[in-house]
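Novice: Quick one, fold the following:
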Amino acid sequence: MRLTDFWSRLGEAFGDTYARSIAADHSFADLGGRTIDQAIADGIDTATIWRAVVATYPDRVPSRLH
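Specialist: As a prediction, the model looks like this:
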């Protein structure tokens, strides 16, 4: 998944402002305790990051974005 697609999906699921907050502030267990921003900086594949978001927020992410 391209980084631009990842940010688009995150923004669509949470709204752009809240998406940026989640990316900076929420630590994901599936990412080894990293935030989204840290995982991207560490070179984690965006598809892996997206799966962690979906697993953590299954009710927030519409099924069409899975």
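Novice: hey, let's count contacts and neighbours off CA atoms from now on
Specialist: Will do.
Novice: Just give the nearest non-adjacent residue to A52, would you?
Specialist: D30 (5.6 Å; C-alpha to C-alpha, 6 or more residues apart in numbering).
Novice: one more to put side by side:
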Amino acid sequence: MFRKLMAGEFGQVRAEMIARDHVLSSLGGRTADDALEAGTGAKEVWIAVCEAFDVPGNRR
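Specialist: The predicted model follows:
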């Protein structure tokens, strides 16, 4: 579901780039992919991405 939400919000290519490359301080200085691999819940990662990219609340 996380990947689907990311692609829906950012487009497939940009979503993959963000998940792989964008370091989020709210996730302990990890990327979304790193956080997911470390066991952080997808919902927590999605919220962190939304906050970092100012995704409106109705699309979170």
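Novice: returning to what we had before: for the aligned partner of the residue nearest to A52 of the first structure in the second structure, give its distance to V49 of the second structure.
Specialist: Taking TM-score structural alignment, D30 of the first structure has S26 as its aligned residue in the second structure. From S26 of the second structure across to V49 of the second structure, the span is 9 Å (C-alpha to C-alpha, to the nearest Å).
Novice: Between those two, point out the one with more neighbours.
Specialist: For S26 of the second structure versus V49, the count of surrounding residues by other C-alpha atoms under 10 Å is larger for V49: 23 against 15.
Novice: Let's verify the aligned residue in the first structure for the more buried one: helix, strand, or coil?
Specialist: Taking TM-score structural alignment, the alignment pairs V49 of the second structure with V53 from the first structure. Here V53 of the first structure is recorded as helix under DSSP: H, G, I helix; E, B strand; the rest coil.
Novice: what residues are up against the closest residue to V53 of the first structure other than its chain neighbours?
Specialist: Distance criterion C-alpha to C-alpha, 6+ apart; nearest residue to V53 of the first structure, sequence neighbours excluded, is F28 at 7.8 Å. When contacts are counted by C-alpha atoms under 8 Å, 6 or more residues apart in numbering, F28 of the first structure touches R34, T35, I36, A52, V53, T56.
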